[in-house]
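>>> What would the 3D arrangement of this be:
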Amino acid sequence: MTSTALVQANGVGKVVSTAEGQLTILHRISLSVAAGESVAITGPSGSGKSTLLGILAGLDLPSFGEVQLCGQNLTALDEEGRAKVRAESVGFVFQSFQLLPGLTALENVMLPMELHGMKNARSRAEEYLARVGLAERLTHYPQQLSGGEQQRVAVARAFASQPKVLFADEPTGNLDIHTGAKIIDLLFELNREQGTTLILITHEERLAQRCGRRVHLVAGSLEPETDPVPEEA
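Purely as a prediction, here's the structure:
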């Protein structure tokens, strides 16, 4: 792994047992992502994108190969060790928002920071909810928020703890075009400000084009990388 790579996969594969026998989901994936990069993982449904993201983030283990995240060999750690790396260095934005329904917007953003022992969790949560345009919605519960507002809460939660790496899995998948465009702008605005390394899965061309580069998965294998196509004015 190079000194500037925050995320590195070396020959990573994933094989699962099914009623029909062994099923290979990922075929010896090697991928390096440097600090501050933004990388889109694209590919058809069932190509292994979410599996790869989960392995890179330490949410799952590969069947073989090695994954390094922020200088830690995830494949050599137990679940407690991987959870510690995630808590210290990683943020997540999911398609389904993943907000706790019994907590307010403010409490949802505060929770990860409180679990990590950050003393200024409340002030940081208020700051980032204001940044995403929800200063007047701090005490609202998820069911009182629109889909776009819930995703903005999730974005605030992800960036508030200032992660080194942010993983996003179809972050605009449940949003309409207009709302999705706002979330995309917000992701990259905060990404630029904090210098966060951004790795995301998307089916949306407009989102992939905003990334510095993309990798394309087909049937669990990486195709040669391509440069992003500039957006039309």
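>>> contacts and neighbour counts: CA atoms only from here.
Will do.
>>> my read is Val33 is in a strand, agree?
Yes - residue assignment for Val33, taken from DSSP: H, G, I helix; E, B strand; the rest coil, places it within a strand.
>>> From Asp169, how far out is it?
Separation of Val33 from Asp169 (C-alpha to C-alpha, to the nearest Å) stands at 17 Å.
>>> what does the helix or strand containing Ala130 rub up against?
Secondary-structure element containing Ala130, defined by DSSP states H and E: helix 121-131. Under the contact criterion C-alpha atoms under 8 Å, 6 or more residues apart in numbering, helix 121-131 has outside partners 106, 109-110, 113-114, 135, 138, 152-153, 156-157, 159-160.
>>> That helix: what's the following helix or strand?
Past helix 121-131, further along toward the C-terminus, the next helix or strand under DSSP H and E is helix 147-160.
>>> One more, so I can put them side by side:
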Amino acid sequence: MTTIVRNLQLVRDRITTACFAANRNPATVRLLAVSKTFGADAVADAASDGQRAFGENYIAEGVEKILALRTQAGMPALEWHCIGPVQSNKTRVVAEHFDWVQSVDRLKIAQRLSEQRPPDLPPLQICLQVNVDGGANKSGLPPDEVLALAREVAQLPRLVLRGFMSIPEPAIDFIAACAVHARAKAIFDEINASGVLPTRMDTLSMGMTGDLEAAIHAGSTMVRVGTAIFGDR
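Reported below is the predicted structural model:
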């Protein structure tokens, strides 16, 4: 058993334990393995243990891995999430290679992704990035701007609005972490309940290596874990 496979099993155990503590079904929380700065071999190692969804912050690095693994003999189909900032000059390559984009916070970027998504590929799955705690060093929409962008993005062809992603500043303890994640969940629930979108959102991507338990307690449906799987960068 490799270190990555062992780490994956430990992370899955953490998710299961956190779900039971929150009276949730572990099947309601997906694991996104964040493979940024690690090579295709590390992704292949995780894939050998059944991990299928991978997140990349750096677009060029991610595309290199996507192309390398797509042609590797015996490699199962993988699901690739862009979780880093997307500039206008990178939308085409993102639209052509990734399955999800979790970091949309401007209508212009969403429009370009929609226009540039190849017609032979399934629609691009989209999460809006929400700056739920106003962190000065974090990208994302202020909470009071989320609804307006969600309504616009939900109307774009070649895109499917799945939900929100958030990366709050580190909290001082579990209770504080739960509270900040709960803010994102409240926005998510409020917009879903409003009925203004054509379909309900189903994805709340929040929680990483250090705070996945708090995020699951607050209602996360997808945790993005890198360090606890692949090691320190």
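>>> TM-score for these two?
The TM-score (TM-score structural alignment, normalised by the length of structure 1) is 0.35; 140 aligned residues with a C-alpha RMSD of 5.7 Å.
>>> relative to helix 147-160, how tilted is the helix holding Ala130 of structure 1?
Taking axes from the mean of the first three to the mean of the last three C-alpha atoms, to 10 degrees, one finds that helix 121-131 of structure 1 is oriented at 130 degrees with respect to helix 147-160.
>>> quick one: buried residues of helix 121-131 of structure 1?
With burial defined by 16 or more other C-alpha atoms under 10 Å, the residues of helix 121-131 of structure 1 counted as buried are 121-122, 124-126, 128-129.
>>> Redo those as TSV? Include distance to Gly180 of structure 1.
Listed next are the buried residues of helix 121-131 of structure 1 as TSV, based on distance: C-alpha to C-alpha, whole Å:
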residue	distance to Gly180 of structure 1
Ala121	27
Arg122	27
Arg124	24
Ala125	22
Glu126	23
Tyr128	19
Leu129	18
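>>> From these, pick the one nearest His216 of structure 1.
Using C-alpha to C-alpha, Tyr128 is the member of the buried residues of helix 121-131 of structure 1 that lies nearest His216 of structure 1, at 32.3 Å.
>>> mind checking how far that closest one is from Ser17 of structure 1?
Counting by C-alpha to C-alpha, the gap from Tyr128 of structure 1 to Ser17 of structure 1 is 43 Å.
>>> picking up where we left off before, got a ChimeraX select line for the buried ones in the contacts of helix 121-131 of structure 1?
Buried members of those, identified by 16+ other C-alpha under 10 Å, are gathered into one ChimeraX selection as follows:
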select :106,109,110,113,138,152,153,156,157,159,160
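>>> CSV please, covering the contacts of helix 121-131 of structure 1 and showing distance to Leu53 of structure 1.
Shown next, in CSV, are the contacts of helix 121-131 of structure 1 (distance: C-alpha to C-alpha, whole Å):
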residue, distance to Leu53 of structure 1
Leu106, 27
Val109, 22
Met110, 25
Met113, 23
Glu114, 25
Ala135, 31
Leu138, 30
Arg152, 21
Val153, 21
Ala156, 21
Arg157, 19
Phe159, 18
Ala160, 21
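>>> Could you single out the nearest of the contacts of helix 121-131 of structure 1 to Glu189 of structure 1?
Using C-alpha to C-alpha, Phe159 is the member of the contacts of helix 121-131 of structure 1 that sits closest to Glu189 of structure 1, with 11.0 Å.
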